[in-house]
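Trainee: let's see this in three dimensions:
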Amino acid sequence: MTTRKLRAILLTISGTLFAAHLVGEVGIYAFDADKNWLLPFNMDREFNIPTLFSSSIMLACAYTLNEIKKVSEKHTSKDWGLLSKIFIFLAIDELFQIHEIFIIPDLRPYLSPALGSTWVIPYTALVIYLGWRFNKFLRSLKKQTRQKFLQSATIFLTGAVGMEVVGSYLVRSGNIRLHSIWYGSITGLEELLELLGLIMFLIALANYLIKKNGAIHLDVSIYI
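Mentor: This is a model prediction of the structure:
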């Protein structure tokens, strides 16, 4: 398995899931299809096929980051390890929608329509802090690797935060309805951008580790 083949496989699955999500949204809102059959492919729900796929990529990123930590220089090993833990948290959050704990309806009247999903406020603050925290670490990387990491983060955040803000604004300003094909398309695009960012990051990590180790070895044992 090469990183090029892996990227092609992951992109194909992502595109298929996005198409299935759109078909489901059209089926529900245009043809009154049974939601129970289509929810497993809804990219805006928790603990279904898209979220399992997304969280699996996050866990793969966490694993690869931990492997890089083992072969990295002492002064950067803590940074690789912290990134690995962050991706484990993101995988759990993706599965169980932990960020929705920070949605506080009572705050909405005092905020812009774009901030209807109030979780974007603490998470954006956390992103800014982490950007400051990893600034020195990013500067220690080679230019090409640093650019790939920043590009993948930009794509992921455009989906996770940017599209969430767009969707909230359009719904709360009355431009679209919450339960509609339009909002479903926005949430689908949000998740697709997240997947594209994650895939780019995973491939960049894999290539980085391969340059360090020559290959990535996975050993799986089953005991009966």
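
Trainee: from here on, contacts and neighbour counts on C-alpha atoms
Mentor: Fine.

Trainee: scan the chain for its longest helix.
Mentor: Taking DSSP state H as the criterion, the chain has its longest helix at helix 181-213.

Trainee: so what does that one touch, helix or strand wise?
Mentor: With contacts defined as 3 or more CA pairs under 8 Å, 6 or more residues apart in numbering; DSSP states H and E, the packing partners of helix 181-213 are helix 3-31, helix 49-71, helix 143-157, helix 164-172.

Trainee: how does it look with 6 Å?
Mentor: helix 143-157 (3 or more CA pairs under 6 Å, 6 or more residues apart in numbering; DSSP states H and E).

Trainee: residues making contact with the helix it packs on?
Mentor: Applying CA atoms under 6 Å, 6 or more residues apart in numbering, the contact partners of helix 143-157 are 138, 193-194, 197, 200-201.

Trainee: how about a markdown table for those, with distance to residue 24 and neighbour count added?
Mentor: Output for the contacts of helix 143-157, formatted as a markdown table (distance: CA to CA, whole Å; neighbours: other CA atoms under 10 Å):
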| residue | distance to residue 24 | neighbour count |
| --- | --- | --- |
| 138 | 40 | 18 |
| 193 | 19 | 22 |
| 194 | 20 | 22 |
| 197 | 24 | 23 |
| 200 | 27 | 20 |
| 201 | 29 | 23 |
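
Trainee: to compare with the earlier structure, here is another sequence to fold:
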Amino acid sequence: MARRARDPIAIGLVALTSLVAIAGACAEIGGYVLGWPDALVELVALSFEANVPTWYASALLVLASAALVLCAERAPRDRGAWLALAAIFAFASLDEAIEIHEHLGGLFEGRGVLYFSWVIPGALVVVLLALAFGRFLLRLPVIDRRRFVLAAVIFVSGALGMELPLGWWTERAGDDNLVYGMLDWVEETLELAGTTTFLLALRARLMREHEA
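Mentor: Presented below is the predicted three-dimensional model:
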């Protein structure tokens, strides 16, 4: 059997995500340890907003939304579910750009690991989405289901899971220190990795359907 040629787009996507993550880690260390200029740190550090990593994360989510629309066109039975996911990812892209979820924190007074109290409604949303798309997920081919679940676990581990230690540390030491920066870096890197994994899974599905 001939070996399948490597996918240059997939390789490039993984390389870009890795580059953004590595540059972000270097910026955190450079800013707090090596005294790099603030302007450079704020441009590429993952703990800052409205910069290169924010744009990249938002772009990944938009690409995933577009890929989900393509999947919907090729799956008449579950078209509604695919389009609903596309809408969710489009909203997630908007949220990444303007931080809508941060305003949910004012609904609760959080302390300790729940210092960033938006994780409470955020966790509820995750549970509701899992219930809403459970049957759809079970109807997918095993390979797609495993890849989608893996992507979701990676993303949620960052978006919600890492907010707990980050909140605990922020309450005690604030957000202007290297530990905060690196905890935030882990969170954002997991989100980027999860979105990249999902986008690659969608691309693999579309390529498989095209070759069928």
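
Trainee: buried set for the longest helix of structure 1?
Mentor: 181-209 (16 or more other CA atoms under 10 Å).

Trainee: superposed on structure 2, what's the mean shift for that helix?
Mentor: Following the fit onto structure 2, the mean deviation recorded for helix 181-213 of structure 1 is 1.1 Å by mean CA distance after the TM-score superposition for structure 1.

Trainee: how about residue 146 of structure 1, what's its partner in structure 2?
Mentor: Mapped onto structure 2 by TM-score structural alignment, residue 146 of structure 1 lines up with residue 145.

Trainee: name the nearest residue to the aligned residue in structure 2 for residue 60 of structure 1, ignoring sequence neighbours.
Mentor: The criterion is TM-score structural alignment: under it, residue 60 of structure 1 has residue 63 as its aligned partner in structure 2. Counting by CA to CA, 6 or more residues apart in numbering, residue 63 of structure 2 lies nearest to residue 199, which is 7.4 Å off, once chain neighbours are set aside.

Trainee: so how far is residue 212 of structure 2 from the one you found?
Mentor: Separation of residue 199 of structure 2 from residue 212 of structure 2 (CA to CA, to the nearest Å): 20 Å.

Trainee: nearest to residue 92 of structure 1, of the contacts of helix 143-157 of structure 1?
Mentor: Among those, residue 194 lies closest to residue 92 of structure 1 (CA to CA), at 15.0 Å.

Trainee: who's in contact with that closest one?
Mentor: 156, 159.

Trainee: and it, what's its match in structure 2?
Mentor: Using TM-score structural alignment, residue 194 of structure 1 sits opposite residue 191 in structure 2.

Trainee: give the closest residue to residue 70 of structure 2 in space, chain neighbours not counted.
Mentor: Closest to residue 70 of structure 2 by CA to CA, 6+ apart is residue 206, at 7.9 Å.

Trainee: the one you found -> structure 1?
Mentor: Residue 206 of structure 2 maps onto residue 209 in structure 1, by TM-score structural alignment.

Trainee: give me the neighbour count for residue 48 of structure 1.
Mentor: The tally of other residues near residue 48 of structure 1 (other CA atoms under 10 Å) stands at 15.

Trainee: revised request: answer the last question for residue 115 of structure 1.
Mentor: Residue 115 of structure 1, neighbours per other CA under 10 Å, totals 21.

Trainee: sorry, back to before: and the gap between the match of residue 60 of structure 1 and residue 82 of structure 2?
Mentor: Distance from residue 63 of structure 2 to residue 82 of structure 2, by CA to CA: 14 Å.

Trainee: which one of those two is surrounded by more residues?
Mentor: Shown here are residue 63 of structure 2 and residue 82; by other CA under 10 Å, residue 82 has more neighbours (24 against 18).

Trainee: just give me the match in structure 1 for the more buried one.
Mentor: In structure 1, residue 82 of structure 2 lands on residue 80 (TM-score structural alignment).

Trainee: thought its match was touching residue 67?
Mentor: No: in terms of CA atoms under 6 Å, residue 80 of structure 1 does not count as a neighbour of residue 67; the distance is 8.9 Å.

Trainee: contacting residues around residue 188 of structure 1?
Mentor: Contacts of residue 188 of structure 1 by CA under 6 Å, 6+ apart are residue 43.

Trainee: 7 Å instead?
Mentor: Residue 188 of structure 1 makes contact with 18, 21, 43-44, according to CA atoms under 7 Å, 6 or more residues apart in numbering.

Trainee: again with residue 72 of structure 1
Mentor: Contact criterion CA under 7 Å, 6+ apart gives no residues in contact with residue 72 of structure 1.

Trainee: so it versus residue 66 of structure 1, what's the distance?
Mentor: In terms of CA to CA, residue 72 of structure 1 sits 10 Å off from residue 66 of structure 1.
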